[in-house]
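# what's the 3D shape of this:
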Amino acid sequence: MRFVASALKLLFVTTLLRIVLVALTAVFALVVTPAAAPATAGGCTVDPATPKRQLRGMWISSVANIDWPSRTGLSASAQQAELRAWLDLAVQRRMNAVFVQVRPTADTFWPSSLEPWSQWLTGAQGGDPGYDPLAFMVSEAHARNLELHAWFNPYRIANHDDPSRLQASHPARRNPSWRFAYDGKLYYNPGLPVVRDFIQDVIMDAVTRYDLDGVHLDDYFYPYPAAGQTIPDAAAYAAHGAGFANVHDWRRENVNLLVRELDQRIHTAKPWVSFGVSPFGIWRNAGTDPLGSRTSGLQSYDAIYADTRLWVKQGWVDYIAPQLYWYIGYGPADYEVLTAWWAGVARDTGVQLLIGQAAYRAGASGQDPAWQDRAELSDHLYVNRRHPEVAGDIFFSARDVKADRINSFSTLANAHYTKPALLPARGTSAAPAAPAITSATRGSGGVALAWQGGGATSYAVHRVTGTPAAADPCTFADARNLLTTTRKTTFTDASATAGTAYTYYVTALNRTHQESPPSAGKAVPAGSGGGFSVVIDNADPGFTAGSGWGTSAFSGQLHGADYRFAEPVSASDPAWFRAGIPSAGGYRVEVWHPADAGYNSAAPYIVAADGGNRTITVDQRTGGGQWRSLGDFTLAAGTYNVVGVSRWTSTSGYVIADAIRITRL
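Prediction:
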């Protein structure tokens, strides 16, 4: 899946270049700017930068160990640690869904009686990894309130054409008539009804046995065309092609049947499971078909027999996620042109439109200069705002989201993902009843909430400043007041300021994300201390650091525009945060830092407390992008260096200085 710069995809890319790059059309790129004014919904003014509902996901690829596992042969615990890190990345980036490849080459990431264990787990097809990866990923995703969409490649058997390399018990080896070789690879023959039934049985094995949120197919249907080669399915056409004028219509119908029948089987077994496809981004060009897009690239309808427009119009999928991996203004396939075209296709169908985004291209070497603009991906989401049919985005792939080359993803997140978002609702099931907040207690770690709400899958926690007599319906119109979503019935608001009064509300959501009315508000009065709270960023005048401290904006978890970093040394050389403390007394001291595996596991923070300096070490490899408490301290009145970050530590990794917050208790 996807145009990736890897050995696995090289042949696909060269094939695509032979076919896609045909005559250019003159398409003018529009200047992409944020919306000039907020929109309205239900009489409320809403901020398009903080939508209430938006799917935000990333693909986690297992084929060729692109993302996970990072290599074959890792222990079960190492594989699990890697997956947890990917899921944590999704949470840090305020995503709410992951699409994990669980059947990459006709082998599985769960113990199946139909196909062997995947070679990408242990290095040997059929090798038991020692645990159930699919069960593990469902459990871990749901613990973070992420939707888990299981990603299947339907027809691909192997990225080679030697059947003897398959496990001896592999169905494609035991049934040679089911397969064909094409362009150096092995495929199941889509024209055989027995194959179609078998592929559905494999997918349904996962659907019925695991608590999946979605079933996801990628863009590989019939093989992408290879010059000078013909798909060897003449015998299957002779046997099963009666009633079709040509082999091309027959091939399209074979794929149509797979999609339509799989849709029916999934929703018969579990109506709440979402079914979607992420196809190649062009259905047909307008030069070929007046219903097509103003593009001039490869046509999935003709090249790989994927009639994606029909699937949407017939409602055979719950969502369509075309891979729009081109930049704004690209002549053969302009992102703006294709987004508008797909929005028109999805309009009034009930099928959600998601956009597949090319995170792998942003800042990568060898890409068009347009992809060296760190705002390119962010600009795509500004385009999306013009089309209400666009329900969200999926990014390929996880490693590129993490790499964040040229700060491209950080730029996008800072413009579009500043608040959490609920997932788009599917279907028409009834919403749960409103929950009831049972307690809201201010403590040293923030405001601790608890609530009750039977029958819900997850909850959304909202906060407004002050103690209004009644909830304003506009409070819930977008995500400006949304703190988090969770599958638990407790939450601690660590961002609550001691001197500020708040009112909290909780709503309940069912499996398909219909939302209850809000709970009654629970007011929490301001704490003692007169409301004093000060934040000092590394860019503020109160910050000082020596020449050994560098400046970076690499991490998207930064506070403000950048942060400071330094190598550990056997000398303190602290970076200091200077603050004006209004009166002697108790204060909570919190710190903000980005987290990365390459940062320090025991970064020393110095607090100039009354009675002497206190040193607290913080593991900066985790817990980034949020306020972390160093503790409560007695501070003297006056303006002085209150908090320092020392370089004197025996542990390796950069020491980070970003921001501090001091709050009167």
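# C-alpha only now, for contacts and for neighbours.
Fine.
# Relative to Tyr605, how far out is Thr615?
From Thr615 across to Tyr605, the span is 5 Å (C-alpha to C-alpha, to the nearest Å).
# The closest residue to Met204 other than its chain neighbours sits in which helix or strand?
In space, not counting the residues next to it along the chain, Met204 is nearest to Ile266; the distance is 7.0 Å by C-alpha to C-alpha, 6 or more residues apart in numbering. Using DSSP states H and E, Ile266 maps to helix 247-269.
# Identify the residues contacting that helix?
If you take C-alpha atoms under 8 Å, 6 or more residues apart in numbering as the criterion, helix 247-269 is touched by 190-191, 196, 200, 204, 207-208, 221, 237, 241, 244, 273, 275, 301-302, 305-307, 311, 316-317.
# Go again with 6 Å.
If you take C-alpha atoms under 6 Å, 6 or more residues apart in numbering as the criterion, helix 247-269 is touched by 191, 244, 305, 316.
# Among those residues, which are located in strands?
Using DSSP state E, no member of these sits in strands.
# Same list, those residues, but as a markdown table with distance to Leu483 and neighbour count please.
Shown next, in a markdown table, are those (distance: C-alpha to C-alpha, whole Å; neighbours: other C-alpha atoms under 10 Å):
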| residue | distance to Leu483 | neighbour count |
| --- | --- | --- |
| Gly191 | 50 | 24 |
| Phe244 | 56 | 13 |
| Tyr305 | 45 | 24 |
| Trp316 | 35 | 21 |
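# hmm, which two among the residues you listed are most spread apart?
Phe244 and Trp316 (21.9 Å; C-alpha to C-alpha).
# Compare Thr615 and Tyr605 and say which is more crowded by neighbours.
More neighbours surround Tyr605 than the other of Thr615 and Tyr605, with 23 against 18 (other C-alpha atoms under 10 Å).
# which residues sit in contact with the more buried one?
615-617, 644-645.
# Quick check: which element contains it?
Here Tyr605 sits within strand 603-609, counting by DSSP H and E.
# Also this sequence, please, to line up against the first:
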Amino acid sequence: MKQFFSIFIVFCMTFLLSTACEKKFPSGNGGVDFSSEASEEISEEPVIIDMAGYERFLKMEEKDKALSNRGFKDIGANKDYKAINYDIMKACWISQFDFSSVYYSNKKQRSESEFTKLVEQAYDNLLTLGFNTVIVQVRPNADSFYPSAYYPWSYYVLYKYGRFADYDPIRIMIDEAHERGISFHAWINPMRGMSSDNLKLIDSGYVMSEWIGTRKLYEYKNLNYLNIAYEDVRQLIINGASEIVRNYDVDGVHMDDYFYFGETPDFDNQEYRAAKLLDTSLTLQKFRYNNLNLLVSGIYSAIKAENETVLFGIAPAGNLKSMSTKYFADVGTWLSNDGYLDYIMPQIYFGMEHQTWSFPDTYERWSAITTNPNIRFMCGMSFGKAVSAYEGDGDQYAGTGKNEWIENKDVLQRSFEYAVGKDNFSGYAMFCYKYMFDPITGEENVKIAEELENCRDYMTDIIVGEVIS
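The predicted model follows:
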């Protein structure tokens, strides 16, 4: 009897389940085809949707025409793009200061045709000096040079915060670069934000507007810095990097040295004290190291989730001592392990005769801690001190080498000679476009003429880059 009752219950449940399925998936034209062909389609890898990003997109698309025109894409939507990178990177940094007059004129965004012509001119100029890569600033102050669901349009592009662009300038810069075989790396500053006055101008749809007056933003020397002790703050920065790789055919994402800015305990003292309750041995250095390590590894993983061929690199300040005492960047961990970086590019803006941080000495110190063979080593270089020397100013921090750039016009040539001979040398980046060319007229800068002429061969003929990805 019990066995009969059990069979009866199973029969009833099966009948009810089949009836419910018929109502939800009726047969006929409106039904689901469970043929083998349809089954194959259903078994395909499911689409992953970034719901948080989509919600942010919906908040801004009606206001931002350029964002609406670009549309929303799923995670990994751009995974099939094959990044263009070279075995010897020969890059030029294009900062916000270089191109602000290119982005806007007469207090408004330049016309698309004017902007495109100036970009074409800049790239053609760089090709004459052998450059094969540009590192273009797209986020200097927790803002954006492209339509973003996370960050407001930058005043370097539109002259003023609170505005929206008529077109997408970064799309043009990427397209024009690739037409010339130039690799494009998007450059972001992770923690440095805008002034409090500018912060008040941004649209309420951006997440940072929700953080005004909270511990997640800290004002220092008239700028607000993002407090990466908070997970959602780190996630904002990570989302911004993902957004770039997902929506644009960039070949790399690049960060420089705007991390922490000295001990400034007020910045994160409450968060540090709370963390120390769980670990009494925790120092401020270890606390900040961990926060920044989580951010850097998070960005790396997010980029690779979007496109494995896109590189992630960092250009920290050349003074290695400042990494632990000022910026709190745990570069030793980054450079000895996988999962943080594809390349390191210390800013070795020093002459050959600098008393404490000469170019050769700085190169060797950074090279010694880059122990992971999967991480490429490059040099950050600059015409900045050549410009200063032309104007009669020496390097005030160089000690006995203060007048090296004034008395010699081959400092960069000798630096190239040293670096190119090293087995681990994988390229360089030169700061910056404006030091070499006028962004509007395109004319070469006479202030660096002698220094440039002496190192021109190294920049054009001797170092040849071949595509590796």
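# quick revisit: relative to Arg405 of structure 1, which of the contacts of Tyr605 of structure 1 is nearest.
Distance to Arg405 of structure 1, by C-alpha to C-alpha, is smallest for Val645 among those, at 27.4 Å.
# count of residues packed around that closest one?
Counted by other C-alpha under 10 Å, the residues lying close to Val645 of structure 1 total 25.
# Next: Ala186 of structure 2.
24.
# Just give me the match in structure 1 for it.
For Ala186 of structure 2, the aligned residue in structure 1 is Ala150 (criterion: TM-score structural alignment).
# Show me what the helix or strand encompassing its match is in contact with.
Ala150 of structure 1 is located in strand 147-152, with elements delineated by DSSP H and E. For strand 147-152 of structure 1, contacts defined as C-alpha under 6 Å, 6+ apart pick out 97-103, 213-217.
# switch to 7 Å and redo it
Here strand 147-152 of structure 1 makes contact (C-alpha atoms under 7 Å, 6 or more residues apart in numbering) with 96-104, 138, 141, 212-217.
# In strands only, show me these.
97-103, 214-217.
# hmm, back to that, which other residues reach the very next helix or strand once past the strand holding Ala150 of structure 1?
Using DSSP H and E, the helix or strand that directly follows strand 147-152 of structure 1 along the chain is strand 156-158. For strand 156-158 of structure 1, contacts defined as C-alpha under 7 Å, 6+ apart pick out 105-106, 185-188.
# Helix, strand, or coil at the closest residue to Gly162 of structure 2 other than its chain neighbours?
Closest residue in space to Gly162 of structure 2, ignoring its immediate chain neighbours: Ile202 at 4.6 Å, by C-alpha to C-alpha, 6+ apart. Look at Ile202 of structure 2: counting by DSSP: H, G, I helix; E, B strand; the rest coil, its state is coil.
# residues touching Ile202 of structure 2, list them.
For Ile202 of structure 2, the contacting residues are 152, 161-162, by C-alpha under 7 Å, 6+ apart.
# separation between it and Thr116 of structure 2?
Taking C-alpha to C-alpha, one finds Ile202 of structure 2 at 27 Å from Thr116 of structure 2.
# Please say which position in structure 2 the residue nearest to Met204 of structure 1 maps to.
Using TM-score structural alignment, the equivalent of Ile266 of structure 1 in structure 2 is Ile303.
# same question, Val524 of structure 1
Aligned counterpart of Val524 of structure 1 in structure 2: none (TM-score structural alignment).
# What's the local residue count around Val524 of structure 1?
Val524 of structure 1: 19 neighbours (other C-alpha under 10 Å).
# What of Phe180 of structure 1?
Using other C-alpha under 10 Å, Phe180 of structure 1 is surrounded by 18 other residues.
# now do Asp395 of structure 2
Residues lying near Asp395 of structure 2 (other C-alpha under 10 Å) number 20.
# cool, Ser322 of structure 2 as well?
By other C-alpha under 10 Å, 15 other residues sit near Ser322 of structure 2.
# excluding its backbone neighbours, what's nearest it?
Nearest residue to Ser322 of structure 2, sequence neighbours excluded (C-alpha to C-alpha, 6+ apart): Phe328, at 7.9 Å.
# now do Thr490 of structure 1
Residue nearest to Thr490 of structure 1 in three dimensions, not counting chain neighbours: Ala450, with 4.4 Å by C-alpha to C-alpha, 6+ apart.
# Pro116 of structure 1 too?
Closest residue to Pro116 of structure 1 apart from its sequence neighbours, by C-alpha to C-alpha, 6+ apart: Gly126 at 4.7 Å.
# show me what contacts that neighbour?
116-119, 167.
# can you give me the strands in the stretch 1-150 of structure 1?
For the stretch 1-150 of structure 1, strands defined by DSSP state E, counting those that start in this stretch occupy the ranges 39-41, 44-46, 55-60, 97-103, 147-152.
# neighbours around Met378 of structure 2, how many?
26.
# Spell out the secondary structure type for it.
When classified by three-state DSSP, Met378 of structure 2 comes out as strand.
# And it? What does it align with in structure 1?
Under the alignment (TM-score structural alignment), Met378 of structure 2 maps onto Leu354 of structure 1.
# Test my guess that its match contacts Gly392.
Yes: the pair Leu354 of structure 1 / Gly392 is scored as a contact, 4.9 Å apart, by C-alpha atoms under 7 Å.
# Aligned counterpart of Tyr428 of structure 2 in structure 1, please.
Looks like Tyr428 of structure 2 aligns to Asp393 there (TM-score structural alignment).
# Chain neighbours aside, what residue packs nearest to its match?
In space, and not counting its chain neighbours, Asp393 of structure 1 is closest to Ile355: 4.6 Å by C-alpha to C-alpha, 6+ apart.
# give the contact list for that neighbour.
321-324, 392-394.
# Checking those residues against structure 2: which ones persist?
Here those are checked against structure 2 with both residues aligned by TM-score structural alignment, their matches' C-alpha atoms under 7 Å, and the contacts held in both are 321-324, 392-394.
# What lines up with Trp627 of structure 1 in structure 2?
Under the alignment (TM-score structural alignment), Trp627 of structure 1 pairs with nothing in structure 2.
# gap between Trp627 of structure 1 and Ser552 of structure 1?
For Trp627 of structure 1, the distance to Ser552 of structure 1 equals 19 Å [C-alpha to C-alpha].
# Counting neighbours, go ahead and name the busier of these two.
Between Trp627 of structure 1 and Ser552, Trp627 has the larger neighbour count (other C-alpha under 10 Å), namely 18 against 13.
# from memory that one sits against Val589, does it?
No: Trp627 of structure 1 is not in contact with Val589 according to C-alpha under 7 Å; the separation is 9.6 Å.
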